[in-house]
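[1] sharing a model that was predicted from the sequence below.
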Amino acid sequence: MSYSTIPVPEKLHAFVRHVWVIEFGQERATSVGEEVGRLFSIYADGCPGLIFQQSENGLLLNQKKKLSPVFLYGQTVAPIDMHSAGRSGMIVVCFHPYALHSLFKFSAKELTDDCLDISLLSAVRGRQLRDRLWNTGTAHEQVSMLFNYLEQVVEKNKAMADLGMAHATSRLFQSNGKMPLPALQRMLNLSPRTFERRFEQYIGISPKLFSRIAQFQAALKHLQSGKFDKLSDIAYTYGYADQSHFIRNFSRFTGLSPLRWQKHAYAGEDASDFPGMTRPI
């Protein structure tokens, strides 16, 4: 697997956090007739995004739904598994938490734990984008096309970052989910009900759930580092009531216990800043 991070153009800084280019070679079978492939998992990280994927045999979502070559995905609460066989690659554009509504003008809640073929959007010609990406040879050119597409969306929809939601999500990330929600409501001069409604419209989930995801992500990074003696150290550091509480929450967002996740992660080829893992199957 090859993996690289691409700088984000200044025009898109308000909407895009990261861009990753990931390419996989052909997996080798260990016996004659064995089917080989790759599992690509994404976990809750508080951010929606856009993926362009190019696979010889297509990409399956949770072994059921065949994914479009270019699609938007919303907030990921339940873990998402994507399966591919043969040579494949993808470009992942990770948005800021509030960007879906800001860019595309639909409620982010509509896309929570779901994805949408970008050719179905009327903002800018998504079908042309899909065809051009598929027929372009290099990842560098494909990334440039995606940036150009997003810049056109910004211009056509007169997209602007919501400063209130940007501030709220930033504070929750910085505090590892510990920032009291009433304090955020006072900062933004919003009633609890208005704050929650606006949060769900822009972010796609409730503020409380977003706080739990920020807490989980901080704990996950600590687990990845390996710098701990026992799981209870991580649990107490990030505000979980006890080790069992940490394990339950971790399992909800990954589908695995922390120890099982570690075994899978060590067997895989994970990038330290990517919210998931990839491994041969």
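    It's in. Note that the structure is a prediction, hence the values are computed from the model and not measured.

[2] switch to C-alpha atoms for all contacts and neighbour counts from now on
    OK.

[3] how far away is residue 235 from residue 14?
    Separation of residue 235 from residue 14 (Cα to Cα, to the nearest Å) stands at 33 Å.

[4] what's the answer for residue 86, then?
    From residue 86 to residue 14 the distance is 36 Å (Cα to Cα).

[5] the two: who's more crowded?
    Taking other Cα atoms under 10 Å, residue 86 and residue 14 do not tie; residue 14 has more neighbours (20 against 17).

[6] and the more buried one, what helix or strand is that in?
    Using DSSP states H and E, residue 14 maps to neither a helix nor a strand.

[7] wait, it sits on residue 163?
    No. The criterion here is Cα atoms under 8 Å, and residue 14 misses it with residue 163 at 9.8 Å.

[8] could you find the closest non-adjacent residue to residue 39?
    residue 83 (4.8 Å; Cα to Cα, 6 or more residues apart in numbering).

[9] just list the residues touching that neighbour, thanks.
    37-40, 59-63 (Cα atoms under 8 Å, 6 or more residues apart in numbering).

[10] quick check: which element contains it?
    With DSSP H and E as the criterion, the answer for residue 83 is strand 80-84.

[11] for the helix or strand harbouring residue 196, what is the distance to the chain centroid?
    Assigned by DSSP H and E, residue 196 belongs to helix 192-202. How far helix 192-202 lies from its chain's middle: 21 Å, per Cα atoms, centre = their mean, to the nearest Å.

[12] before we move on, what about stretch 68-81?
    7 Å.

[13] same check, this time on stretch 127-137
    With Cα atoms, centre = their mean, you get 23 Å for stretch 127-137.

[14] is it fair to say residue 92 lies in a strand?
    Yes. According to DSSP: H, G, I helix; E, B strand; the rest coil, residue 92 belongs to a strand.

[15] adding another structure so you can compare the two:
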Amino acid sequence: MKYETYKPHPDLDSVVKCHWILEVPDDLEAPKQRVIPDGCIEMCFILGDDVRRYTFETEFIIQPRAMVFGQITQPYFVQPTGYVNTFAVRFYPYGFANFINQPIRELADKETPLSDLFGDQTAAQLELQIVEASTTEERIEFIEAFLLNRLTAPSTIDLIVSSTIEALSQTKGSASIHSIIKDDPGKRRNLERKFAQQVGISPKQLGKIIRLQAALKSILNQQGEKLTQIAYENDYYDQAHFIKDFKEFTGVNPKQYLDDDQMMLSSLIYAQD
């Protein structure tokens, strides 16, 4: 399994977290992989064999080969049908709102074909460039030219949204929305509305996801440390609170996480992110 990330162009680094590639050899016995929320939106191009996303335990859809996957609010499962070769762009929570006009909440928990967002001709041209490129560097050049051409003014993202996300990121998700907006009901309603439009989930949900990501990294990097200590290090009230949030977003408890072969992909990504 090969997973690598690449830094974006300086003019995009405020909205694009990274470009990434994933390659996995063909394996007919490959287990389903659990994908968990990370607060980001992904634009993905499937260059290898098709990938299934399970909608129920035994029911699945074939993912579009050029798509945007919106904010994830619960874990879901994917499974390759053969050789995995994916090129993708990972946007910061508010990043993708700079490139489309529709509310980001409409993209949540589903795949949206690029053609639905940018039109058939534009999407087909971009997909052809990505597919026919011979190197990752060429793919990055094509996708960055596309994004830079569509990048709107930075004022697209409201200050209240960017400052809230910054506060959540700096505190690893532990800052309360109450402390950020000083318990102003009108400001809170405005923040919730703008988050739905520009981020796709509520500020409270994003904070919980950011804190979970910090805890996941602690588990991966400090495998011998007790869960109680990890819970307190990441500002959970107690171990029970930690386990509850962990299961909400991953579907398993922290002890099962490291031994679950359905978490291999997530573990690889979050160990390097």
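    Looks like it came in fine. Keep in mind that this is a model prediction, so the values were computed, not measured.

[16] tell me how the two chains score on TM-score.
    TM-score for the superposed chains, counting by TM-score structural alignment, normalised by the length of structure 2: 0.86, backed by 265 aligned residues with a Cα RMSD of 2.6 Å.

[17] all strands for the stretch 51-200 of structure 1, in order.
    With strands called from DSSP state E, counting those that start in this stretch, the stretch 51-200 of structure 1 shows them at 59-61, 65-66, 70-73, 80-84, 88-95, 115-117.

[18] quick one: what's aligned to residue 171 of structure 2 in structure 1?
    Mapped onto structure 1 by TM-score structural alignment, residue 171 of structure 2 lines up with residue 175.

[19] which residues sit in contact with residue 255 of structure 2?
    By Cα under 8 Å, 6+ apart, residue 255 of structure 2 has no neighbours at all.

[20] the counterpart of it in structure 1: which element?
    Matched by TM-score structural alignment, residue 255 of structure 2 corresponds to residue 259 in structure 1. In this structure, residue 259 of structure 1 sits in helix 258-267 according to DSSP H and E.

[21] how about that helix, which residues are buried there?
    The neighbour-count check on helix 258-267 of structure 1 (16 or more other Cα atoms under 10 Å) flags 258, 261, 264-265 as buried.

[22] closest to residue 128 of structure 1 among the residues you listed?
    Nearest to residue 128 of structure 1 among those is residue 265, at 37.2 Å by Cα to Cα.

[23] how much space separates the closest one from residue 236 of structure 1?
    From residue 265 of structure 1 to residue 236 of structure 1 the distance is 23 Å (Cα to Cα).

[24] and what of residue 23 of structure 1?
    Counting by Cα to Cα - residue 23 of structure 1 and residue 236 of structure 1 are separated by 37 Å.

[25] which one's more surrounded, those two?
    residue 23 (18 against 14).

[26] a strand runs through that one, doesn't it?
    Yes. Using three-state DSSP, the assignment for residue 23 of structure 1 is a strand.

[27] ok, now which ones touch residue 214 of structure 2?
    172, 234.

[28] hang on, it in a helix?
    Yes. Per three-state DSSP, residue 214 of structure 2 lies within a helix segment.

[29] what lines up with it in structure 1?
    Match for residue 214 of structure 2 (TM-score structural alignment): residue 218.

[30] please apply the same query to residue 39 of structure 2.
    Aligned counterpart of residue 39 of structure 2 in structure 1: residue 46 (TM-score structural alignment).

[31] which residues sit in contact with that match?
    Applying Cα under 8 Å, 6+ apart, the residues contacting residue 46 of structure 1 are 75-76, 97, 210, 213-214.

[32] counterpart of residue 77 of structure 2 in structure 1?
    So, by TM-score structural alignment, residue 77 of structure 2 is matched to residue 81.

[33] tell me the spacing between residue 89 of structure 2 and residue 52 of structure 2.
    Distance from residue 89 of structure 2 to residue 52 of structure 2, by Cα to Cα: 20 Å.

[34] likewise for residue 72 of structure 2?
    For residue 72 of structure 2 relative to residue 52 of structure 2 (Cα to Cα), the value is 17 Å.

[35] quick one, which of the two is more surrounded?
    Neighbours per residue (other Cα under 10 Å) separate residue 72 of structure 2 from residue 52, with residue 72 holding more: 22 against 18.

[36] my guess is that one meets residue 42, correct?
    No. Between residue 72 of structure 2 and residue 42 there is no contact, the gap being 10.3 Å when judged by Cα under 8 Å.

[37] where along the stretch 1-150 of structure 2 do the helices fall?
    114-118, 120-132, 136-150 (DSSP state H, counting those that start in this stretch).

[38] helices or strands up against the second one?
    Helices and strands touching helix 120-132 of structure 2, by 3 or more Cα pairs under 8 Å, 6 or more residues apart in numbering; DSSP states H and E, are helix 114-118, helix 136-150.

[39] how about the last one: buried residues?
    Pointing back at helix 136-150 of structure 2 there. Applying 16+ other Cα under 10 Å to helix 136-150 of structure 2 flags 139-144, 147 as buried.

[40] leaving out sequence neighbours, find the closest residue to residue 11 of structure 1.
    Residue 11 of structure 1 sits nearest to residue 151 (Cα to Cα, 6+ apart), 7.2 Å away.

[41] the equivalent of that neighbour over in structure 2 and residue 141 of structure 2, how far apart?
    Mapped onto structure 2 by TM-score structural alignment, residue 151 of structure 1 lines up with residue 148. Plainly put, residue 148 of structure 2 is 10 Å away from residue 141 of structure 2 if you go by Cα to Cα.

[42] same question, residue 229 of structure 2
    Counting by Cα to Cα, the gap from residue 229 of structure 2 to residue 141 of structure 2 is 44 Å.

[43] could you do residue 97 of structure 2 as well?
    Taken as Cα to Cα, the span from residue 97 of structure 2 to residue 141 of structure 2 is 21 Å.

[44] once you drop chain neighbours, what's closest to the aligned residue in structure 2 for residue 117 of structure 1?
    Using TM-score structural alignment, the equivalent of residue 117 of structure 1 in structure 2 is residue 113. If the residues on either side of it in the chain are set aside, residue 113 of structure 2 comes closest to residue 67, at 4.2 Å by Cα to Cα, 6+ apart.
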